[in-house]
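Student: After the sequence you'll find the predicted model.
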Amino acid sequence: MKNKIEKINNKLSNLFEVEKKPHKILYEAINYSISSKAKRLRPLLTLLICEAYNVNLDSSIDASIAIELIHTYSLIHDDLPCMDDDDLRRGKPSLHKKYNEWLAILTGDSILTYAFELICNIKNLSHEKKIKLISSLSKYAGKDHLIAGQVIDLMSENSNINFETLKFMHVNKTASLFICAAEFGAILCDATKSDFENLKLFAYNLGLAFQIRDDILDENSTTKDLGKKIKSDIKKNKSTALTILGLEKAKNLEKELYDLAYNHLSKLSINTQSLNDFIKILK
C-alpha cells in the first residue's frame, strides 16, 4: 500500500505548480493544504479496488485524487472560525491560522472546483465514465451528504442529539466520501451490479466504523497522536458516540460495523485480500 500512497503524494505535489502569477499566494496555500501529512485513505481505497480488478492504476490515479481534493477542501472549511474553529490540522497550523480566513475560504473553493476539472481532463477515459464519476462526486460532496453532515454537526453544538441523528451526521460527513471512493473504483472497473452494491455497503460500514473509532480516539489520545486538537467536541458540548452510547457500547458497535464490512467484501467476485488489509490499517 505504501507505493500507492507514494504515487498519490507524488501526483498531489506536482498538481499545482507555483508560477509567477499575481495570485501565486493562492497556489502556495493550496500546496500547504494538500502537502500535509495524511493517510490518503479515500484515494487509496479507489486504487485498491482498481488493483483487485486488474485495472491500470495510472488511469485511475487522477480520479482517486479528485476525492482527496474534496476531502481536503472540507477540512479547510471545517477548521474555519465560523465552523469548528480549529487551530491545528494534520499536525500543523490550520490554513486560516497559517495565512488568514479569506484565503482559507478561497483555497477551499479552488480545491473543490478543481476536483471536477481534474476528472474532466483524465486521458483515456470515456466521456460516459467521466460523467458517472462527476455525478457520484457531486452527490456525495453535496447538499444531502457531506454538507448535510456538516450542517448537523454545527447545529448539534450545545445541544443533545439522539443516536439516529448522530448516525446521520457520521454517515454523511465521514462515510460519504468512503462510499464515493468505492463507487469510483466500481465505475472505473465496470463492476457488476452485485459487486457495485457490495462495495458501497462495504464502504458505508467501514466509514461509519472509522468515525466511531475517531470519537473513541478523541477521548483517549493526545494532540500529538492525532495531529489535531483532542476533546474538541466535548468542549463544544457536542454529542459523540461515547456520550450517547458509552465506551463499551461504542466499541461493540465499531466491531459490528467492521464485521459487516468484512461480510460485504466476502460477497465480491474478486480477490479481496488487499481490501481486507485496508480494513486492518483503519482499526
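Tutor: Happy to help now that I have it.

Student: Please make it C-alpha for all contacts and neighbour counts, starting now.
Tutor: Fine.

Student: which residues touch residue 245?
Tutor: By Cα atoms under 8 Å, 6 or more residues apart in numbering, no residues touch residue 245.

Student: Tell me the first helix or strand C-terminal of the helix or strand hosting residue 194.
Tutor: For residue 194, the enclosing helix or strand under DSSP states H and E is helix 193-220. With elements assigned by DSSP H and E, the helix or strand that comes after helix 193-220 is helix 223-226.

Student: got the buried residues for stretch 21-39?
Tutor: 25, 26, 27, 29, 30, 31, 33, 34 (16 or more other Cα atoms under 10 Å).

Student: From these, pick the one nearest residue 6.
Tutor: Nearest to residue 6 among the buried residues of stretch 21-39: residue 34, at 13.5 Å, using Cα to Cα.

Student: Which other helices and strands does the one helix or strand residue 169 maps to contact?
Tutor: In this structure, residue 169 sits in helix 163-170 according to DSSP H and E. Contacts defined by 3 or more Cα pairs under 8 Å, 6 or more residues apart in numbering; DSSP states H and E place helix 163-170 against helix 146-155, helix 193-220, helix 241-245.

Student: Centre of the chain to it, how far?
Tutor: 17 Å (Cα atoms, centre = their mean, to the nearest Å).

Student: so residue 51 touches residue 57, yeah?
Tutor: Yes. Contact criterion Cα atoms under 8 Å: residue 51 and residue 57 qualify, at 6.8 Å.

Student: still on that earlier bit, in strands, which of the buried residues of stretch 21-39 appear?
Tutor: If you go by DSSP state E, the buried residues of stretch 21-39 have nothing in strands.

Student: that older thread, beyond the helix holding residue 169, next helix or strand please.
Tutor: Immediately after helix 163-170, counting by DSSP H and E, sits helix 176-188.

Student: residues making contact with that following helix?
Tutor: Residues outside helix 176-188 that contact it (Cα under 8 Å, 6+ apart) are 42-43, 45-47, 49-50, 55, 60, 63-64, 67, 71, 129, 132-133, 136-137, 140-141, 145-146, 195-196, 199-201, 203-204, 206-207.

Student: try this one side by side with the last:
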Amino acid sequence: MDDHAAFPQRFEALRVGVDRRLAELAPPVGSAPDRLVEAVRYALLAPGKRFRPMVTLLAAAEFGAPEGAALDAACAFEMIHAASLILDDLPSMDDAGLRRGLPTIHRAFDEATAILAGVGLLNQAYAVIAADAGLPGPLRADLTARAAQAVGFSGLIAGQARDLFDRDRLRDQATLDRLNHEKTGVLIIAAAQGGAAIAGASEAAVEAVGLFARHIGLAFQIRDDLIDAQGSTEAAGKDVGKDAAMTTVVSTLGPAGARQAMEGHLASASNALAGVGRGDLLGAYVGGLFAGRKAAA
C-alpha cells in the first residue's frame, strides 16, 4: 500500500530527476552553433511543472515499472511539449511574448532561431527514445509511433491548424472538445500510455490510462481558458487575454459552466483508472495540480 503522505516528496523528487536528465539530454555547448544550443536549452530547461514527463513516470510506476525505466521516454515527451510551445508562440501563430515567466524564444533570440530550436527539439525527442537501450526495440518503436502521432496530423499540428484557420468561427462544444483534444490532450495521452506500456500494462489498462489522460487534457485546456479569461500575466507566467475574440469553453458555457465541465472531466478521469484498480499515484498528482483550480497550465 502506498503511503499517500509521502506522495508530495516523491513527486518533487521525480520532477527534480526529470530536470536533471533533461539537462543531460539537451544538446551540449559546441554540438551545434552556440546561439541555437543556447535557445534550445533556454526553452527546454525553463522552470516548469514537467507535467507530461511526470504523467509518464507515474503511469509507469502505477503498473510496476522499475525505477528509472521510463525516464528518457518521459524527457522525450517534455521535449515535444517544449517544441510545441516554441512554435505555438511564434508571430505567425499566437504571437506570444511571455512563456513560463520568461520572454518567448523568438523574443529572446529571433524567429529563425526559434523555428530551428523547435524543429530540433522534436527530432531530438525521437532520437532519445530510439537510443534508450534499457527498452526493447519493439517498445521503442511503439513509443516513437505514439509520439509521432501525437505531434502529427491527428495531434498537435492538426489542432494548431484548426485553431488558426477556424478561430473567427463560432464553435459548438463538440468542436471545442476536438480542438482541445488535439492541441492538448493527444500528447498527454501519448505520455501516459507510453508510461503504462513501458511497465508492461495490459491492453485494457493502457486504454484506461488513455481515457484518464484524455479527460485530464480537456480539464487542463478548460483551466487554461479560465486563466486566459480571468487570470493575470504575472500569476500565469504567460500572456493572458489572447483568446478574448475567440470561441472557448469559457465564452460558450460561462465561467461557472466551464468550471463544472472541468470538474466533470476530472471525475471521469478518476473513474477511468478506478476501473482497472489503479490511480493512487496519478490521481494524487493531478489532484494536487488542480487543488487550487487556478495554477497555470
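Tutor: Cool, the structure landed. Not measured: the values here are computed from a predicted model.

Student: quick one: TM-score?
Tutor: Laid over one another, the chains give 0.95 as their TM-score (TM-score structural alignment, normalised by the length of the first structure), with 280 aligned residues with a Cα RMSD of 1.3 Å.

Student: thinking again about what came up before, got a markdown table for the buried residues of stretch 21-39 of the first structure, with distance to residue 11 of the first structure too?
Tutor: Shown next, in a markdown table, are the buried residues of stretch 21-39 of the first structure (distance: Cα to Cα, whole Å):
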| residue | distance to residue 11 of the first structure |
| --- | --- |
| 25 | 20 |
| 26 | 19 |
| 27 | 15 |
| 29 | 17 |
| 30 | 14 |
| 31 | 12 |
| 33 | 14 |
| 34 | 11 |
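
Student: between the helix holding residue 194 of the first structure and helix 176-188, how many degrees?
Tutor: Helix 193-220 of the first structure runs at 150 degrees relative to helix 176-188, counting by axes from the mean of the first three to the mean of the last three Cα atoms, to 10 degrees.

Student: helices or strands up against helix 193-220 of the first structure?
Tutor: Against helix 193-220 of the first structure (3+ Cα pairs under 8 Å, 6+ apart) you get helix 163-170, helix 176-188, helix 241-245, helix 247-266.

Student: Residue 159 of the second structure: what's it in contact with?
Tutor: Residue 159 of the second structure neighbours (Cα under 8 Å, 6+ apart): 179, 180, 181, 182, 183.

Student: In the first structure, which of those residues still touch?
Tutor: Contacts conserved in the first structure for these, using both residues aligned by TM-score structural alignment, their matches' Cα atoms under 8 Å: 179, 180, 181, 182, 183.

Student: residues in the first structure matched by stretch 220-234 of the second structure, start to end?
Tutor: The aligned range for stretch 220-234 of the second structure in the first structure is 210-224, by TM-score structural alignment.

Student: Look at the aligned partner of residue 169 of the second structure in the first structure and give its secondary structure.
Tutor: Applying TM-score structural alignment, one finds that residue 169 of the second structure aligns to residue 159 in the first structure. Assigned by DSSP: H, G, I helix; E, B strand; the rest coil, the conformation of residue 159 of the first structure is coil.

Student: burial measure for residue 159 of the first structure, as a count.
Tutor: 10 (other Cα atoms under 10 Å).

Student: what's the answer for the one 3 residues further on, then?
Tutor: Here the neighbour count serves as a burial measure; for residue 162 of the first structure (other Cα under 10 Å) it reads 12.

Student: got it, and residue 194 of the first structure?
Tutor: For residue 194 of the first structure, using other Cα under 10 Å, the count is 11.

Student: Show the contacting residues for it.
Tutor: By Cα under 8 Å, 6+ apart, the neighbours of residue 194 of the first structure are residue 268.

Student: again, only using 10 Å
Tutor: Residue 194 of the first structure makes contacts with 267, 268, 269, as judged by Cα atoms under 10 Å, 6 or more residues apart in numbering.

Student: was I right about the first one contacting residue 192?
Tutor: The reference is to residue 267 of the first structure. No. Counting by Cα atoms under 10 Å, residue 267 of the first structure stays clear of residue 192, with 11.9 Å between them.

Student: so what sits against both of the two?
Tutor: residue 198.

Student: Highest neighbour count among the contacts of residue 194 of the first structure?
Tutor: residue 268 (17 neighbours).

Student: Just say helix, strand or coil for it.
Tutor: Secondary structure state of residue 268 of the first structure, per three-state DSSP, is coil.

Student: My understanding was that it contacts residue 201; is that so?
Tutor: No. Counting by Cα under 10 Å, residue 268 of the first structure sits too far from residue 201 to count as a contact (11.3 Å).

Student: Overlap of the contact sets of those two?
Tutor: In contact with both residue 268 of the first structure and residue 201: residue 195, using Cα under 10 Å, 6+ apart.

Student: Residue 119 of the first structure pairs with which position in the second structure?
Tutor: Using TM-score structural alignment, residue 119 of the first structure sits opposite residue 129 in the second structure.

Student: how about its match, secondary structure?
Tutor: helix.

Student: Distance of it relative to residue 76 of the second structure?
Tutor: 7 Å (Cα to Cα, to the nearest Å).

Student: which residues do these two both contact?
Tutor: Common neighbours of residue 129 of the second structure and residue 76, using Cα under 10 Å, 6+ apart, are 143, 144, 147.

Student: Let's have those in TSV, adding neighbour count, secondary structure and distance to residue 234 of the second structure.
Tutor: As requested, these are arranged in TSV below (neighbours: other Cα atoms under 10 Å; DSSP: H, G, I helix; E, B strand; the rest coil; distance: Cα to Cα, whole Å):
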residue	neighbour count	secondary structure	distance to residue 234 of the second structure
143	25	helix	36
144	22	helix	36
147	26	helix	32
